[in-house]
Each structure stands twice: as C-alpha cells, then as structure tokens.
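1. Just need the structure, nothing else, for what follows:
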Amino acid sequence: MSAVRRSTADQVAVALIWATLGGALIGGVALTIGLNAHIVDEPFVQEPLSLILGPLGIGAFSLFVVAPCTIIFGLVSGALINHLRVGRWAALAICLAAATATQIACVRLFFWDEWREPADFLFTTPFAWGAAVVLWWRLTRERREPA
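-> The predicted structure follows:
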C-alpha cells in the first residue's frame, strides 16, 4: 500500500474550503431528498424547483455549523494523515472517524440534552461524512508536478 504524499499548508487550506462547501452541499442534497420523500407522496413532482433550490438553501444555512466543525476535524485529519503517512483507504477511515467524533461533540454541545437517541445524530451525518469524503479526496488525490 502506497503512502499518501504529504500535503503543504496551502493544499490543506484549499482542501478545508472544498470540504466545507462540499459537506454543506452533500448534506443539503441528502436532506432535501429525505424531506421531499418523507413529506410528499410523489417527490419532486409537486415542487420540482426544490430539487435545485433545496440543497443550496439548506447548504447555505448549514454553513454556520459545518464550517467550524469541518475546520476542527479537517485540521486533525490533515495532521494525522501527514504525520502517519497512511494509504488512501486508511486516510478515508481517519477522515470519517474524526468527522463522526466532531459531529457527535458538536451536536452534544449545541443541543445538549435535547438530542439523546442515535437517530437524532443521523440527521447531521450526511453533512459530516460529505465533508470528510471531500477532504479525503482533496488530500489524497494525485497531484501533477509543474513541468
């Protein structure tokens, strides 16, 4: 298994921006599909524009929570991946584990005793895992060297 090349500080910063936006959008898409499938008998037939505007609106609103959480777990993930020099799949496991731990901590911090059941935490999982996958993709992709 080949180790992932070390990322520079600039590459990590760009990856964090991509992960923040990607996590918000992926979570927005998942939540839009879930809400439309749950509320309407025929999803997207009655409100087809919600397929486009829903993810953008939910994603933009979620940035208040997604941005700080992504920065927290992204810096930890980037440091671990750079320090341990793990392979691509181990790097994905690190990103997902750090995102899940940060997600649980943030939900407990913001909603304290209101959310206790595991199903309550599933609401935020698409945002956290979406950001983790985008961060992993940006940190471990093959980079072309300038000629």
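
2. CA atoms for contacts and neighbours, from now on please.
-> Will do.

3. now the end-to-end length of stretch 106-125.
-> End-to-end span of stretch 106-125 (Cα to Cα, to the nearest Å): 12 Å.

4. Contacts only, for the residue most central in space within the chain.
-> The centroid of the chain falls nearest to residue 131 when counting by Cα atoms, centre = their mean (1.7 Å). Each residue near residue 131 by Cα atoms under 8 Å, 6 or more residues apart in numbering is listed here: 19, 20, 21, 22, 23, 24, 26, 70, 99.

5. Check which helices and strands the host helix or strand of the first one sits against.
-> By that I understand residue 19. Residue 19 is part of helix 9-39 when elements are defined by DSSP states H and E. Where contact means 3 or more Cα pairs under 8 Å, 6 or more residues apart in numbering; DSSP states H and E, helix 9-39 is packed against helix 50-84, helix 125-140.

6. for it, the distance to its chain's centre please.
-> Centroid separation for helix 9-39 versus its chain: 6 Å, with Cα atoms, centre = their mean, to the nearest Å.

7. Second chain to compare with the first, below:
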Amino acid sequence: MDASVYGTWFWKDEQETGYLHFGQEEESGLLQLTMVELNSSGKIGVTQMQGHTSQLGEHRYLNLKFVPPQDGITEYLFLKYEISKKGLGLAFLDPSVIEKAIADNVLAGRVEQDGYVSSVRLSDTSIKLQQFVRDNDRALFPEMKSLPRLVLPRGK
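-> This next block holds a predicted model:
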C-alpha cells in the first residue's frame, strides 16, 4: 500500500467544497477513502470506497470499489494518481478507450448501455489488462487534476 496518499486532500469551486480522506481501514487493512462534499446550498454528500494502490512501471493507480454497493451492484473506480509538490494528482479513466478496445476485440468484455450511462465489464486476463494499460496510458488517463493536501495548524 502506498502510504503517500494517506491524509486529507481538498478542492473548492463555486458549486462545492470537497474533501478526500485517505487512510488504512483498521479491520481489513484496505485503503479507505471517504469523500465529503458540501454543495453551495448547504447539502452534504458522503461517499465511501475501499481498495488498494497498484503500480505498473512508473505509473501508480487507485483500485477502488464503492462501499456499500449501490442497488446491489458492486461498482469499481480505477484512477491514475501521482503525488507532487502540487498535491494529489488524479486522472479519471476515459471509458470510451476501453469500450473501443472491446468493440475492436482487443480486450475481452462487454459494454452495457442504460440510457446515458454505460457499464463496462472486462473479462480478459490480468496480464493482458496490465499490458493494455501500459500501452494506452495517455489515452486512458488524458487529464490529471491536482488537489492540495489539507494542512492543519498544530495543536497545543
């Protein structure tokens, strides 16, 4: 587990303020992420995820699943990340790259459309998936956004 992600990271814009709290879950030892969002009307949203970090070559990734599953469906989130002087850089996966790879029979899996939302289910081998990520990293993760670390004043 990459402990460099542990801590609190934040963002603030006109619509909301949000915090990402990363640490190790006590019982399972998994990476725990609790996201708290406060929107401009004062409503709070809380999302929890668990998972682990991974590394392929020089690139690092967050492998997370939503806890608890929503509507009985386990959903996963795969992000590229980096820690720098700017903070925690996060890049979301572009699902269209995976969808195209499935349609072109480059990867085994299926895409299910439900209105505007698509669900991608991969069934290829881990080795083939890892190689696909290595070969297509820039296309899969086109944009990295940085969140600063929250630094609190020292207590007395």
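
8. Can you give me the TM-score here?
-> The TM-score (TM-score structural alignment, normalised by the length of the first structure) is 0.26; 72 aligned residues with a Cα RMSD of 5.2 Å.

9. thinking again about what came up before, next, find the distance separating the residue nearest to the centre of the first structure from residue 50 of the first structure.
-> 22 Å.

10. do residue 65 of the first structure as well
-> Residue 65 of the first structure sits 22 Å away from residue 50 of the first structure, going by Cα to Cα.

11. any chance you could map the helices in the second structure?
-> 95-103, 126-135, 137-140 (DSSP state H).

12. Would you mind telling me which of those is nearest residue 118 of the second structure?
-> helix 95-103 (8.6 Å; Cα to Cα).

13. Counting by contacts, list what the closest one packs against.
-> strand 109-114, strand 117-122, helix 137-140.

14. Tell me which of the ones you listed sits nearest to residue 83 of the second structure.
-> helix 137-140 (17.3 Å).

15. List the buried residues for that closest one?
-> Buried positions in helix 137-140 of the second structure, judged by neighbour count with 16 or more other Cα atoms under 10 Å: residue 140.

16. now stretch 79-96 of the second structure
-> Neighbour-count burial for stretch 79-96 of the second structure [16+ other Cα under 10 Å]: 79, 80, 81, 82, 83, 87, 88, 89, 90, 91, 92, 93.

17. Adding distance to residue 118 of the second structure as columns, could you present the residues you listed in TSV?
-> Below are these laid out as TSV (distance: Cα to Cα, whole Å):
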residue	distance to residue 118 of the second structure
79	17
80	20
81	24
82	27
83	30
87	31
88	28
89	25
90	22
91	19
92	15
93	13
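
18. Just those residues: which are in strands?
-> Among the buried residues of stretch 79-96 of the second structure, DSSP state E puts 79, 80, 81, 82, 83, 87, 88, 89, 90, 91, 92 in strands.

19. if we can go back for a sec, pick the most buried one from the helices and strands packed on helix 9-39 of the first structure.
-> helix 125-140 (a mean of 25; mean count of other Cα atoms under 10 Å).

20. okay, the angle between that helix and helix 50-84?
-> 50 degrees (axes from the mean of the first three to the mean of the last three Cα atoms, to 10 degrees).
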